[in-house]
Structure formats: C-alpha cells, structure tokens
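*Asks:* pasting the sequence and the predicted model now:
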Amino acid sequence: MDDELDFIIDSAKEAMDSAILHLEKQLLNIRAGKATPAMLGSVRVDYYGSQTPLNQVANVNTPDARTLTIQPFEKNMITAIEKGIMQANLGFNPMNNGDSVIINVPPLTEERRRELAKQAKAEAEDAKIGVRNDRKNANQEIKKLDISEDLQKSAEADIQKLTDTYIEKIEKIFAIKEKEIMTV
C-alpha cells in the first residue's frame, strides 16, 4: 500500500514541478526592460513555405541592453524575418541594413510595466491553479485506494504540505519577476 501512496505523492510532485517549469518559461516571454533573445521566442518565419522558429533561420544577439540583432543564415530571409517579427505583434519595429535585422527595444512606460506585471500575475495564478488541480487529482487517487482513514488523512496532509510549498515557490518566482518588470 505504501508504494501506491508514494507513487501518488511522487506523481503529484512531478506534476507540480512541471507547473513551475511552465511558469518560468511563460515569464521568459514577458520582457522586463532589457533586450534578450528570448523576447523573440514566439516569432515564426515563413521558410520556404513552412512556419519555422526564428532561432532556426538566424542568430539572435544582444549587442547592448536596448538592441537586438538578427543575423539570418541566408541573406534572402531578411524580409521574411521582418514580416515574422511584425506578425508576432510584439510591439517592435524591425529595420534592416541589408545584412541583418536590427530591433531597438523601446524603454517601457509606467503603464506598460503595469500591464506586464498584470500579465505575469495572471501566469502565476494559472500555475497556482495547475498546482491545486494536481492536489485535487492526487487526493482523488488516494481516496480510490483501499486504506485506513488515518493513512488517508495523513497522505492528504502530505499532499497539502506539498501544495503549500509549491504555491510559495510560485509566489517567490512572481515577486522576483514583478520586481524585475517594475525596476526602471
């Protein structure tokens, strides 16, 4: 019986870990003032008829905190890259110099910072919901087991402690991101 309980708890922990990883990945897409290649992670480019991630057709670099340069592997891809960036609707205005695409990342306004902080908060809330759903699923699995009530209550308490730990981790991750966004 203990093996089944351990398996349920480990499965819940694994699911909660994936919620944290997903949150961290989503927060990377929310820019916080300085330019990073991850800002263009959602950009897709028409590469000979198929939609391809930007990082597979070009090198993305950050020469300074306010500039992104995109060096295509093939020169004829410059216009497709510009079009892909515009279609991604990231609020960037790409320019090309014939060899590469340059994006000047505008400084964030106070209003935009607040919007980004709200967006980050929404992502954190989604992660918390995911963790709570994982708790609910684990508790349902525990109830299905043919075990004593005391053992069941103990296992549910363990799941709750695990949930509280992960909710706390999510709040810390959000607090760090919010501070990063709001810092001018």
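*Replies:* Everything's here; your move.

*Asks:* from here on, just use CA atoms for contacts and neighbour counts.
*Replies:* Will do.

*Asks:* pick out the residue closest to the middle of this protein.
*Replies:* Compute the mean C-alpha point of the chain, and by C-alpha atoms, centre = their mean the closest residue is Gln26, 1.4 Å away.

*Asks:* put this beside the first:
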Amino acid sequence: MDPELTMMEADEAMTKAVEHAIHEFATVRTGKASPTLVENMDVHVMSYGSHMKMKQLAMITTPDARLIRIEPFDSSTLQDIDRAIRESRLGLNGSIEGKVIRLPIPALSQERREQMVKMCKSLGEDARVRVRSARRDALEALKKGEKDGHITEDDLHRMEKEIQTMTDKKIAEIDQHVVSKEKEILTV
C-alpha cells in the first residue's frame, strides 16, 4: 500500500468529479443558444443500430443567440436526431428544413429559470457527494495502511489533513461553478 499513490488517486477522483460537474452544468439551458446543450446528447441511430453522441453525427453551430443549427453528416440520421431532441429533458422542438434541423431557443420564464437553478444546485450536490466519497475511500485506505503497519500514526494524521484540505478546495471549486451558473441562468 503506497500512501502517495492513495493521495494521487484521491486527487484524481476529486478532479474528475469537478470536471463532470462542469460538463453537466454546460448542458443546462440558460436562455441563449450554445452547442453544448445538445452535443453530448445520446442519439439512437436506427440505420447504424447503436447509440452515438450528437457531435459524432452532425455539425452543430449557433448562427445567432437564439438558434442552434444542426446539420447531420449523413442525412439518413436526420429523423433520429430530431427524435432524440424531442425526447430529451431540454423541452425544445426543432424544425427540419431540408437537410438541417433548426432548434430555436425560447426565452426562459422566471419560473423555468428557478427550476434550472434548482437543477444546477442538485448537480452541484451530486458532485460534492462524489468528492466526499473519494475522500472516504482514501481515508479508509490510509487507515488500513496504518493498521497493517505501512504508515505511522503521525503520517496518517498528516495525510488525513491533506485529504481534508484537498476536499475543501474541490468543494469550494464546485460551489464557485454553481454560483456562476446560477448567475448565468438568472441573467435575463
């Protein structure tokens, strides 16, 4: 049992939790068009018989602040992409115009903005739980290492403090992202 490896694994797991939260925040609607709203959406493509990410199937652009334009690389996937958008939790309906899907982004009502803020806070809490879980796993591994005689009691206490500092830093980072996303959503 290598205590330094345990510390590195804990840091990596916490960093991944923060990155995942940032990625999830990008998929939350803010009232303005952004390709990140749809680019990681799973699309079941009938002709391929598998699930693929939207960004693998189409070129996604935002010609203006209220419109997302989706142009499939293969026009046979147009209906599959349209179905995926309609079935998503975004609540958007696109219109097919030739070989392109135009996805207008309506302005959010105050009630819908508040729902989006709640969703962001929930996503932030999920990320905090992941960070705390990584902390718990690291502490358990270190305590086992101390019990087995691989590290001293003093080293255990020092590493516990380091892990707690790391945890606090990552949770503060998540909180900062939640606040900035909340501000972005509430800005009319």
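*Replies:* Perfect, I can see it now. Since the model is a prediction, treat every value here as computed from it, not as a measurement.

*Asks:* what are the ranges of the strands in structure 1?
*Replies:* Ranges of strands within structure 1 are 44-47, 50-53, 58-64, 67-72, 95-96, 101-104, based on DSSP state E.

*Asks:* what's the average distance of the last one to structure 2?
*Replies:* Pointing back at strand 101-104 of structure 1 there. Its aligned residues in structure 2 lie a mean 1.0 Å from strand 101-104 of structure 1 after superposition (mean C-alpha distance after the TM-score superposition for structure 1).

*Asks:* residues making contact with that strand?
*Replies:* Residues from elsewhere that reach strand 101-104 of structure 1 (C-alpha atoms under 8 Å, 6 or more residues apart in numbering): 66-71, 78, 81-82, 92-96.

*Asks:* just the buried residues from the residues you listed, in PyMOL please.
*Replies:* Here is the PyMOL command that selects only those of the contacts of strand 101-104 of structure 1 that count as buried (16 or more other C-alpha atoms under 10 Å):
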select buried, resi 67+68+69+70+71+78+81+82+94
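
*Asks:* max pairwise distance over the contacts of strand 101-104 of structure 1: which two?
*Replies:* Farthest pair in those (C-alpha to C-alpha) is Arg66 and Ile78. Separation: 20.6 Å.

*Asks:* burial of Val43 of structure 2, as a residue count?
*Replies:* The tally of other residues near Val43 of structure 2 (other C-alpha atoms under 10 Å) stands at 22.

*Asks:* what residue in structure 2 is paired with Ala155 of structure 1?
*Replies:* Counting by TM-score structural alignment, Ala155 of structure 1 lines up with Met159 in structure 2.

*Asks:* what about Asp3 of structure 1, distance to Asp10 of structure 1?
*Replies:* Asp3 of structure 1 sits at a distance of 10 Å from Asp10 of structure 1 (criterion: C-alpha to C-alpha, to the nearest Å).

*Asks:* wait, I meant Ile70 of structure 1
*Replies:* According to C-alpha to C-alpha, Ile70 of structure 1 stands 43 Å off from Asp10 of structure 1.

*Asks:* show me what contacts the corresponding residue of structure 2 for Pro63 of structure 1?
*Replies:* With TM-score structural alignment defining the correspondence, Pro63 of structure 1 maps onto Pro63 in structure 2. Residues in contact with Pro63 of structure 2 (C-alpha under 8 Å, 6+ apart) are Arg69.

*Asks:* surely Lys13 of structure 1 touches Leu162?
*Replies:* Yes - in this structure Lys13 of structure 1 lies within contact range of Leu162 using C-alpha atoms under 8 Å: 7.2 Å.

*Asks:* need the residues touching each of the two.
*Replies:* With C-alpha under 8 Å, 6+ apart, Lys13 of structure 1 and Leu162 have no common neighbours.
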